[in-house]
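K.L.:
Turn this into a model:
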Amino acid sequence: MLHVERGGNGPLLVLLHGLGATGEVWEDVVAGWSGSWLVPDLPGHGRSGRIDRYSFGSFAAAVAEVVPREPVTVVGHSLGGVVGLALASGWFGVDVTTCVGVGIKVRWTDEELEKAAAFAARPAKVFDLEAEAVDRASRMAGVPIWHGVSEVDGGWAPSLDVRAFGVGRPDLPGLIMASKAEVVLAAGENDPMCPREHLEELVPDPVTFPGAGHNVHVESPSSLHTLLAQLAR
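P.N.:
Below is the predicted model:
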């Protein structure tokens, strides 16, 4: 089962975090949203349970179980953006009207995929102190998180199921072609994982957030507020 936070009233915004993170990274975004919102921890992350096999489809299927059957806007960061694109296909029964993918990595080398697969096979590291586990979880997420650890035999460990790192390379052209929703791809202008020229291979006019890096939703939530307001017109 997924851990889900929700609130507000009005048009529904679904927010999907990136690999290693938790739903808490969207706190400043939902604070500025005037409608209703739904934020899950993805399977194998934070306070959500683990699943047998991690794929973009299995992530999307799990999220689809907690999203109401009504028109929704989905904003996903990195891995969450790919999951959002999978939901936008309509294959999972979710009525996505707009899908915003932020900081999705477009190009993957064989070496990068091999490193991710090797990391996915490593045993989880256990720490004596909760603070040490929090620090490790935050470094894997790339942003500070506090709900990404759990107490285990022998101490504390990040809650992240590292097998999720083996999810592989997404078929972004195929997902965009299959989308029934308006697709917007965006990234911070200083995002080393997602330069504008890579996004231009997929969409003609990607959105660039000035001054921001990979984690726009944490670094500059107001940039997302502005984009969402523009899309709602």
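K.L.:
okay, CA-based contacts and neighbour counts for the rest of this
P.N.:
Noted.
K.L.:
Would you verify that Val203 is located in a strand?
P.N.:
No - with DSSP: H, G, I helix; E, B strand; the rest coil as the criterion, Val203 is assigned coil and is not in a strand.
K.L.:
Please tell me I have it right and it contacts Glu182.
P.N.:
No - in this structure Val203 lies outside contact range of Glu182 using CA atoms under 8 Å: 11.2 Å.
K.L.:
distance of the residue of the chain most remote from its centre from Leu129?
P.N.:
Centroid-distance maximum for the chain: Gly154 at 30.3 Å, with CA atoms, centre = their mean. To Leu129, Gly154 is 10 Å away according to CA to CA, to the nearest Å.
K.L.:
One more sequence to fold, the one below, so I can look at both together:
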Amino acid sequence: MTVTDLLVRTGGTEPPAFLLLHGLGATGDVWAGLTSLLGDSAWIAPDLPGHGGSPHLPAYSFASVAAAVAGLVDPRGTVVVGHSFGGAVGLHLAARPGVRAVVGLGIKVNWTGAELARAVEVGNRPAPTYPTRAEAVRRHLRVAGLDGLVDPDDPTLATAVTRTDAGWRPTFDPAAFAVGEPGVAALLAAAPVPVVLARGERDPMVSTADLAALVPDPVDLPGLGHNAHVEDPAALLPLLELTRR
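P.N.:
Prediction:
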């Protein structure tokens, strides 16, 4: 897969560019609130493979998804900003020429054997199909953790579901659930650029203690949950400023 196969949104012109990588089950549209605050700064927000308007991969790993989007790194300078699954993908890009820093938001860093087995089980199920588009949209929002945060009638959900002969289904490929344990500690140790790890204060998927075991200065975003970038996009601006130091 090459970057020309991906659905990619872009804006701005001024480097460094912000490469925005969404979480599992979501699409690049979740960054719309943040991109509206970036002024003239260049930004790139793809749908990751197996999500939205981008094609599926034969099999998913964090490394293979990173390889698929690596060509989007602006060699003039890029800050990679990834949420959850996208944050782990971003850490795989840390050594890519042109990358200046990585911001990982809401990355789940501790996994139990039972959680990983459950992910494989879910990943082996076929994509669900629904009689109506509204039902498929509701499923998409639940999987992406956006239920209650995004209006089901929001036009940005156009690439999140598709119509088939059997009905409507989310475009997300469930096989991506089985991507495995991200190995964040090893990725951090290998990263040649600054890495900022952050979480919403109310994120149930990762604790401050989890992140503090990996980096000396994790950032808590007060009052926010797992999808902090959707809940309050402006809260991410100080994280981006940290990468300029």
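K.L.:
Please state their TM-score.
P.N.:
Superposed pair, TM-score by TM-score structural alignment, normalised by the length of the first structure: 0.95. Supporting alignment: 230 aligned residues with a CA RMSD of 1.2 Å.
K.L.:
The residue farthest from the centre of the first structure -> the second structure?
P.N.:
The equivalent of Gly154 of the first structure in the second structure is Ala166 (alignment by TM-score structural alignment).
K.L.:
Contacts only, for that match.
P.N.:
The contact partners of Ala166 of the second structure, by CA atoms under 8 Å, 6 or more residues apart in numbering, come to Thr129, Pro131.
K.L.:
And for the one 5 residues further on?
P.N.:
Under the criterion of CA under 8 Å, 6+ apart, the neighbours of Thr171 of the second structure are Gly50, His51, Gly52, Gly53, Thr159, Ala160, Val161, Thr162.
K.L.:
so what's it closest to, chain neighbours aside?
P.N.:
Spatial nearest neighbour of Thr171 of the second structure, excluding adjacent residues (CA to CA, 6 or more residues apart in numbering): Val161 at 4.9 Å.
K.L.:
With Gly180 of the second structure instead?
P.N.:
Nearest to Gly180 of the second structure is Leu116, by CA to CA, 6+ apart, at 6.5 Å.
K.L.:
What's the local residue count around that neighbour?
P.N.:
A total of 16 residues lie near Leu116 of the second structure under the criterion other CA atoms under 10 Å.
K.L.:
The residue nearest to Thr171 of the second structure against Trp168, yeah?
P.N.:
Yes - Val161 of the second structure lies in contact with Trp168 (CA under 8 Å); the separation is 6.9 Å.
K.L.:
so what sits against both of those two?
P.N.:
Counting by CA under 8 Å, 6+ apart, the residues touching both Val161 of the second structure and Trp168 are Arg133, Ala136.
K.L.:
between these two, who's got more neighbours?
P.N.:
Neighbours were counted for Val161 of the second structure and for Trp168 using other CA under 10 Å; Val161 has more, 23 against 20.
K.L.:
how about the strands of the first structure, start to end?
P.N.:
Secondary structure of the first structure (DSSP state E): strands located at 4-7, 12-16, 36-40, 72-77, 96-102, 149-152, 155-158, 182-188, 207-209.
K.L.:
And those: which comes nearest Ala133 of the first structure?
P.N.:
Taking CA to CA, strand 155-158 is the member of the strands of the first structure nearest to Ala133 of the first structure, at 5.2 Å.
K.L.:
any residues touching that closest one, and which ones?
P.N.:
Contacts for strand 155-158 of the first structure (CA under 8 Å, 6+ apart): 124-130, 133-134, 136-137, 148-151.
K.L.:
Can you give the distance of that strand from its chain's centre?
P.N.:
23 Å (CA atoms, centre = their mean, to the nearest Å).
K.L.:
Please apply the same query to stretch 225-233 of the first structure.
P.N.:
Centre-to-centre, stretch 225-233 of the first structure and its host chain are 19 Å apart (CA atoms, centre = their mean).
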